[in-house]
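In: missing the sequence, but the structure's below:
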């Protein structure tokens, strides 16, 4: 009789269990950071909330910051799938930018995104590797969408030929991020609209 074949080291059931565990860990990390704050969130707490051993977490991630980064990237990825396709291009640059900045305002005012983004931003200052991964995997792809939209506007004659889209996008996202980060004043749709008007038309008398 033929020898029975050894079981695959990665069976479908094991893969499904790993995915369920990973999903539970992501949900637990985001929930705990939202409830207790980043400083009081621990690997032990995440493991208990997710119903897994902390060794499972350490097998996949070296720190709670790394867990939170992947959990947030997963959350952002789900939101991105809902609005996939890049920035709108209706031919009206001002209207398109206002629409996108208003959506960004809504996201930054949503505790699901606000709390982990603040935690990762702060941790990225003291952990350069984490900060670099946060920029590379989340921020830069989002900024590239602005570059593509501004480049299209430039080709259509709606933006001056000599303007660098990578610098120009900072006129929109920079002030928005500054107000959100420092909480100087409320983040509103009206503010997003004003940013677009000031950036596109300047502040000098017309």
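Out: Sure thing, it's come through. This structure is a prediction, so every number in the text was calculated from the model and none was measured.
In: alpha carbons only for contacts and neighbour counts from here, please
Out: OK.
In: Only the buried residues of the longest helix out of those in the chain, if you could.
Out: In the chain, with assignment by DSSP state H, the single longest helix is helix 12-36. The neighbour-count check on helix 12-36 (16 or more other CA atoms under 10 Å) flags 21-22, 24-34 as buried.
In: now swap in stretch 151-161 and tell me
Out: 151-154, 158-159.
In: same question, stretch 160-178
Out: 165, 168-169, 172-173, 176-177.
In: Tell me the one of those residues nearest residue 188?
Out: Nearest to residue 188 among the buried residues of stretch 160-178: residue 176, at 9.7 Å, using CA to CA.
In: Let me have the buried residues of helix 12-36 in CSV, extended by distance to residue 42.
Out: Shown next, in CSV, are the buried residues of helix 12-36 (distance: CA to CA, whole Å):
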residue, distance to residue 42
21, 17
22, 16
24, 15
25, 12
26, 13
27, 14
28, 11
29, 9
30, 12
31, 12
32, 9
33, 9
34, 13
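In: Between which two of these is the distance greatest?
Out: Farthest pair in the buried residues of helix 12-36 (CA to CA) is 21 and 34. Separation: 19.9 Å.
In: which residues touch residue 168?
Out: Taking CA atoms under 8 Å, 6 or more residues apart in numbering, we find residue 168 in contact with no residue.
In: same thing with residue 111?
Out: Residue 111 sits next to residue 34 when contact means CA under 8 Å, 6+ apart.
In: here comes the other one, which I'd like you to weigh against the first:
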């Protein structure tokens, strides 16, 4: 799922569509969100929306990406545990925002049935963060802070998987305490051998 289609002529109308989609999704939920409703709220025809986006999910993804200010870089203070805790806590704060979380959950749910959206979420958002995490893990391995034989992709999945499990499948929030506990527990098993 590519970003908005290039033949879009009116940035003002496109912004109105995105704003309408975000507002309506907040008001009625993703399941009741419709292209017709977005078009009516934005004051454009639904054919205009379909010229620019293939689906309501694509509009919502653009809306989230336009409001998120996600820094994919990881700090490197020399303390891997502190650095990853800081980055994961910041990500949890952003994604756990009550104005963001319902939209993000809806997109993740929709992506399970829409391969194009699934790929777009990876290409345009999650993949950048995961790649940055992998690079920070490799730096920690080079510095002897975690086991050199641990697969950095698997470590990323281990650490972030716990946060996504809590965010998507439980009523509990991902907060600094949760992030810290997960990382401390994981790093105990990732510590380099003392021998």
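Out: Sure thing, it's come through. Remember, it's a predicted structure, so these values are computed and weren't measured experimentally.
In: Overlay them and tell me the TM-score.
Out: Here the TM-score for the pair of chains, by TM-score structural alignment, normalised by the length of structure 2, is 0.87; 186 aligned residues with a CA RMSD of 2.2 Å.
In: Give me the nearest residue to the counterpart of residue 145 of structure 2 in structure 1, chain neighbours excluded.
Out: The alignment partner of residue 145 of structure 2 in structure 1, by TM-score structural alignment, is residue 158. Nearest non-adjacent residue to residue 158 of structure 1, counting by CA to CA, 6 or more residues apart in numbering: residue 93, 7.6 Å away.
In: For the counterpart of the one you found in structure 2, give me its contacts.
Out: In structure 2, the residue paired with residue 93 of structure 1 is residue 80, using TM-score structural alignment. The contact partners of residue 80 of structure 2, by CA under 8 Å, 6+ apart, come to 136-137, 140, 145.
In: Tabulate those residues in CSV, adding columns for distance to residue 100 of structure 2 and secondary structure.
Out: Shown next, in CSV, are the contacts of residue 80 of structure 2 (distance: CA to CA, whole Å; DSSP: H, G, I helix; E, B strand; the rest coil):
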residue, distance to residue 100 of structure 2, secondary structure
136, 26, helix
137, 28, helix
140, 31, helix
145, 34, coil
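In: separation between residue 23 of structure 1 and residue 72 of structure 1?
Out: Distance, residue 23 of structure 1 to residue 72 of structure 1, using CA to CA, to the nearest Å: 12 Å.
In: Tell me where structure 2 has helices.
Out: Counting by DSSP H, the helices of structure 2 are 11-28, 35-42, 46-52, 56-67, 80-95, 101-111, 115-121, 127-142, 152-169, 176-190.
In: Out of those, flag the one nearest residue 73 of structure 2.
Out: Evaluated with CA to CA, the helices of structure 2 place helix 127-142 nearest to residue 73 of structure 2, the distance being 6.0 Å.
In: and that closest one, what other elements does it pack with?
Out: helix 80-95, helix 152-169 (3 or more CA pairs under 8 Å, 6 or more residues apart in numbering; DSSP states H and E).
In: run the last query once more with 6 Å
Out: Applying 3 or more CA pairs under 6 Å, 6 or more residues apart in numbering; DSSP states H and E, one finds that helix 127-142 of structure 2 contacts helix 152-169.
In: average distance between the helix it packs on and structure 1?
Out: Compared with structure 1 after the fit, helix 152-169 of structure 2 shows a mean deviation of 0.7 Å (mean CA distance after the TM-score superposition for structure 1).
In: if I pick the equivalent of residue 21 of structure 2 over in structure 1, what's in contact with it?
Out: Taking TM-score structural alignment, residue 21 of structure 2 has residue 29 as its aligned residue in structure 1. Residue 29 of structure 1 sits next to residue 46 when contact means CA atoms under 6 Å, 6 or more residues apart in numbering.
In: Equivalent analysis for residue 193 of structure 1, please.
Out: With contact taken as CA under 6 Å, 6+ apart, residue 193 of structure 1 is in contact with residue 98.
In: what does residue 18 of structure 2 give?
Out: Counted by CA under 6 Å, 6+ apart, residue 18 of structure 2 has contacts residue 63.
In: That one and residue 68 of structure 2: what is the separation?
Out: Here residue 18 of structure 2 is placed at a distance of 13 Å from residue 68 of structure 2 (CA to CA).
In: again with residue 75 of structure 2
Out: From residue 75 of structure 2 to residue 68 of structure 2 the distance is 19 Å (CA to CA).
In: Equivalent analysis for residue 53 of structure 2, please.
Out: Distance, residue 53 of structure 2 to residue 68 of structure 2, by CA to CA: 19 Å.
In: higher neighbour count, those two?
Out: Per other CA atoms under 10 Å, whichever of residue 53 of structure 2 and residue 68 has more neighbours is residue 53, with 22 against 13.
In: Residue in structure 1 paired with that one?
Out: Using TM-score structural alignment as the criterion, residue 53 of structure 2 maps onto residue 61 of structure 1.
In: Neighbours of residue 54 of structure 2, how many?
Out: 15.
In: For it, give me its contacts.
Out: So residue 54 of structure 2 contacts nothing (CA under 6 Å, 6+ apart).
In: now for residue 40 of structure 2: what does it line up with in structure 1?
Out: Using TM-score structural alignment as the criterion, residue 40 of structure 2 maps onto residue 48 of structure 1.
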